[in-house]
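Colleague: Below are the sequence and a predicted model for it; my questions follow.
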Amino acid sequence: MNPTPSRRAALALLLALGSLATAHAQSDKPLRLIVPLAAGSTVDAVARAIAPGFGKATGHPIVVENIVGAGGIPGTTQVVKAPKDGLTLGMISSNHVINPGIYKTVPYDSLKDITPIAVLATVPLVLVVNPALPVANLKELLAYAKANPGKLNYGSAGNGSTLHLAGELLISETGIDMKHVPYRGTGPLITDLIGGQVQLGFVSISQVGPQVKAGALRALAVSTPARSAALPDVPTVAQAGVPQYGFDAWIALIGPAGLPKAIVDSDYAAVKAALASPEAQTAMAAQGLTILDKGPELAPAFFQSELAKHQKLVKQSGATLD
């Protein structure tokens, strides 16, 4: 008797997971998962959420290691220089494709020196304004900005940050004139948004959701092509009147260049299994993330297009960090 399609799919998954131990030799050794950002960041939260399931699927104990500084360059450098045995991987963010434009020297090629394994999730951003600003929606904001050129200040988490580039893309698509105010992180930015020192900015939904619900900030639009489940009543920027706009930060799993295909494929199967766990799903939802399914076949093209897009925005912004 031939197995049913559902039984065939289940068998295929079991065979894929069963091959992980073969692809990952010496399974008693720990797998080092480098997060080139601070503990407590969104990327760090994702790494720790999937670590238990990822470790179970690969047969390795997972050690999440934070190596911070210079937009993630020191941590990513350790990933690209690691042996090609699959025991050192990296959990990176959009900074990876921004850094070549804002740093004069990056000690690796952002495309050639990595092996993309999976793009795990996107981080929706929301455009918020201080409630004292007399605008109720994005169209009114754009009209206000055009009537008052150069008078609006938009804040970000720093020069060349994703929050900065999200604002630059809005300027590019609409022709409005706003002044950029860089902060040292999102904490001070949110404080000054609420206080009115800056009038608007793009911030990740997880970081300002409570302030939006409390009325301390007004949400005008989300940056992603589709609405966010975390703010279902807030339209996208495209829906709100800027049809070509689309911007989101993202999180991806990479290894050093030349990682054997067997390891890449098994890691992709393992991370998919980890993301499907209730614990990971809950953690991702709490961060306001949208889970993606871009594996080793789709991830390289994604990296190429994101590098081109972000480098164009960096050049437009004139941002530099050294």
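Modeller: Ah, there it is.
Colleague: can we go C-alpha only for contacts and neighbour counts from here?
Modeller: Fine.
Colleague: Neighbours of residue 176, how many?
Modeller: If you count neighbours by other CA atoms under 10 Å, residue 176 ends up with 20.
Colleague: name the element it belongs to?
Modeller: Assigned by DSSP states H and E, residue 176 belongs to no helix or strand.
Colleague: before we move on, what about residue 264?
Modeller: With DSSP H and E as the test, residue 264 turns up in helix 261-275.
Colleague: Ok, residue 116 next?
Modeller: Residue 116 belongs to strand 114-123 when assigned by DSSP H and E.
Colleague: what sits up against the helix or strand that that strand is followed by?
Modeller: Counting by DSSP H and E, the next helix or strand C-terminal to strand 114-123 is strand 125-129. With contacts defined as CA atoms under 8 Å, 6 or more residues apart in numbering, strand 125-129 is touched by 163, 193, 199-205, 217-224, 247-249.
Colleague: Just the ones of those in strands?
Modeller: Among those, the ones falling in strands (DSSP state E) are 200-204, 218-222, 249.
Colleague: Same list (these) but as JSON lines, adding neighbour count and distance to residue 271.
Modeller: Listed next are the ones in strands among the contacts of strand 125-129 as JSON lines, based on neighbours: other CA atoms under 10 Å; distance: CA to CA, whole Å:
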{"residue": "200", "neighbour count": "30", "distance to residue 271": "36"}
{"residue": "201", "neighbour count": "25", "distance to residue 271": "33"}
{"residue": "202", "neighbour count": "26", "distance to residue 271": "29"}
{"residue": "203", "neighbour count": "27", "distance to residue 271": "27"}
{"residue": "204", "neighbour count": "23", "distance to residue 271": "24"}
{"residue": "218", "neighbour count": "24", "distance to residue 271": "36"}
{"residue": "219", "neighbour count": "28", "distance to residue 271": "33"}
{"residue": "220", "neighbour count": "23", "distance to residue 271": "34"}
{"residue": "221", "neighbour count": "25", "distance to residue 271": "31"}
{"residue": "222", "neighbour count": "30", "distance to residue 271": "27"}
{"residue": "249", "neighbour count": "20", "distance to residue 271": "19"}
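Colleague: quick check, nearest of the residues you listed to residue 40?
Modeller: residue 204 (14.0 Å; CA to CA).
Colleague: Quick check: the closest residue to the closest one other than its chain neighbours vs residue 112, distance?
Modeller: Nearest non-adjacent residue to residue 204, counting by CA to CA, 6 or more residues apart in numbering: residue 125, 4.3 Å away. Distance, residue 125 to residue 112, using CA to CA, to the nearest Å: 29 Å.
Colleague: ok, and here's another one to check against it:
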Amino acid sequence: MNTTICTSRRALLAASLVGGIIPAKLLAEEAPWPKARTLRILNGFTAGSATDVVARAVAPALAEALGAHSIIVDNKPGAGGSIAAGMLVAAPSDGYTFLVTSSAHAINPSFYPRLAYDTLRDITAVGPIGSSMFIMVTSPSKKFHSVKDVVEAAKQQPGKLNYGSGGVGSGSHLNSAKLVVTTGMDVVHVPFKGTTEALSDTVAGRMDWMFAPIPAAVSLIKSGRLRALAVGPSERSAILPDVPSMSEAGFPAASYSSWVGMFASSKTPAPILEKASAALAQVVAQPALREQLFKMGTEPMSMNAAQFNRFVRDEVAAMATLVRATGIKVND
């Protein structure tokens, strides 16, 4: 009597069906990605930061669109998000680890020459989520009611005023540095581990001012815990329409906007990248999520992965120019 041994997964699955038993491992291998598993989004910034609140807003809808069991947002703050980016590159390129980060991703190559990864070679775009303006804020306990008030006070007391940031090279740092360079102020920079900590010290009056992404500061402004001085660069924010733009305040070249996007290891299989990119675009286009992002002060962005990769490449070059112009170094 001849016996045939079935070695293919399909044959094994058929045999298991006849026996009424389907091994769990076999089902997982047959199911398409993400196989109803949990995905992880690395976030290089602190809880409550602009990038964090955007990532957490997107995660549930993205899990549903992909058919994943869930998506967890894993905060790994530090070094402008480069720690989380390095973890992404070191993780298995199997589609279960992603990165949500901000425009700091494009700034980091200019600050950290020994990054554990190549920003453009090792990491690829899944797609953009949104952009937001930075807003200059101060504590209501301070005497400042305009950008001009800050500049004049700084010039009257050289080296006495300070400003906080989410870290050296962060968007909040570069915005303040642009203002310092364009006005010739002599002030002290106090970098924090993240925007959340910097905002806390600004609310408490320990910092004279800071620039923060609107999503991170809007609730503090609306509750009266922070005073908004100006929003940049050239237009008012629809969510805070009474706050003048930096241009209106008389400082048109003193700020820039930020963005948030989702990334993966460049070694991730193309079919997974395509599916993730399509799902993210679908989620960002949902009216309910767009409204949620808008209320946070984030304007949804619409680009495919290839377009966003080109955008990031251009941003890396633009940020290098900005860093040279401000003269910022890692030890600032």
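Modeller: Thanks, I have the structure now. What you see is a predicted model, and the numbers here were worked out from it, not measured in a lab.
Colleague: for the helix or strand following the helix holding residue 264 of the first structure, packing partners?
Modeller: Next along the chain after helix 261-275 of the first structure, taking DSSP H and E as the criterion, comes helix 278-286. Counting contacts by 3 or more CA pairs under 8 Å, 6 or more residues apart in numbering; DSSP states H and E, helix 278-286 of the first structure packs against helix 42-58.
Colleague: Contact partners for residue 212 of the first structure?
Modeller: By CA under 8 Å, 6+ apart, residue 212 of the first structure lies in contact with 218-219.
Colleague: Checking it next. Helix, strand or coil?
Modeller: Put simply, residue 212 of the first structure is helix when judged by DSSP: H, G, I helix; E, B strand; the rest coil.
Colleague: My read is that residue 161 of the first structure contacts residue 95, right?
Modeller: Yes. Using CA atoms under 8 Å, residue 161 of the first structure is in contact with residue 95, at 7.2 Å.
Colleague: Surely residue 118 of the second structure is within a strand?
Modeller: No. Using three-state DSSP, the assignment for residue 118 of the second structure is coil, not a strand.
Colleague: which position in the first structure aligns with it?
Modeller: Alignment note (TM-score structural alignment): residue 118 of the second structure maps to residue 109 of the first structure.
Colleague: quick one: residue 19 of the second structure and residue 303 of the second structure, what's the gap?
Modeller: Counting by CA to CA - residue 19 of the second structure and residue 303 of the second structure are separated by 49 Å.
Colleague: Give me the more crowded residue out of the two.
Modeller: Neighbours per residue (other CA under 10 Å) separate residue 19 of the second structure from residue 303, with residue 303 holding more: 15 against 9.
Colleague: which one in the first structure is aligned with the more buried one?
Modeller: Applying TM-score structural alignment, one finds that residue 303 of the second structure aligns to residue 294 in the first structure.
Colleague: wait, isn't that match in contact with residue 122?
Modeller: No. With contact defined as CA under 8 Å, residue 294 of the first structure does not reach residue 122; the gap is 11.1 Å.
Colleague: what residue is smack in the middle of the first structure?
Modeller: Geometric centre of the first structure, nearest residue: residue 250, 2.1 Å, by CA atoms, centre = their mean.
Colleague: just checking, what packs against the longest helix belonging to the second structure?
Modeller: Longest helix in the second structure, counting residues (DSSP state H): helix 305-326. Counting contacts by 3+ CA pairs under 8 Å, 6+ apart, helix 305-326 of the second structure packs against helix 104-111, strand 123-132, helix 171-183.
Colleague: nearest to residue 264 of the second structure, of the ones you listed?
Modeller: Short answer: strand 123-132, nearest of these by CA to CA, at 5.5 Å.
Colleague: what angle do that closest one and helix 50-66 make?
Modeller: Strand 123-132 of the second structure and helix 50-66 meet at an angle of 110 degrees, taking axes from the mean of the first three to the mean of the last three CA atoms, to 10 degrees as the criterion.
Colleague: what packs against strand 123-132 of the second structure?
Modeller: strand 258-265, helix 270-284, strand 299-300, helix 305-326.
Colleague: ok, now with 6 Å
Modeller: strand 258-265, strand 299-300, helix 305-326 (3 or more CA pairs under 6 Å, 6 or more residues apart in numbering; DSSP states H and E).
Colleague: Show the contacting residues for residue 153 of the first structure.
Modeller: Applying CA atoms under 6 Å, 6 or more residues apart in numbering, we find residue 153 of the first structure in contact with 178-180, 198-199.
Colleague: which one among these gets closest to residue 257 of the first structure?
Modeller: Nearest member of the contacts of residue 153 of the first structure to residue 257 of the first structure, counting by CA to CA, is residue 180, at 36.6 Å.
Colleague: Grab the nearest non-local neighbour of the closest one.
Modeller: Residue 180 of the first structure's closest residue in space is residue 154 (CA to CA, 6+ apart), at 5.2 Å.
Colleague: So that neighbour: helix, strand or coil?
Modeller: strand.
Colleague: Give me the secondary structure label for residue 41 of the second structure.
Modeller: At residue 41 of the second structure, secondary structure determined by three-state DSSP is strand.
Colleague: if I look at the nearest residue to residue 24 of the first structure once chain neighbours are set aside, how far off is residue 269 of the first structure?
Modeller: What sits nearest to residue 24 of the first structure in space, not counting adjacent residues and going by CA to CA, 6+ apart, is residue 263, at 6.5 Å. Between residue 263 of the first structure and residue 269 of the first structure the computed distance is 10 Å (CA to CA).
Colleague: next one: residue 43 of the first structure
Modeller: Taking CA to CA, one finds residue 43 of the first structure at 20 Å from residue 269 of the first structure.
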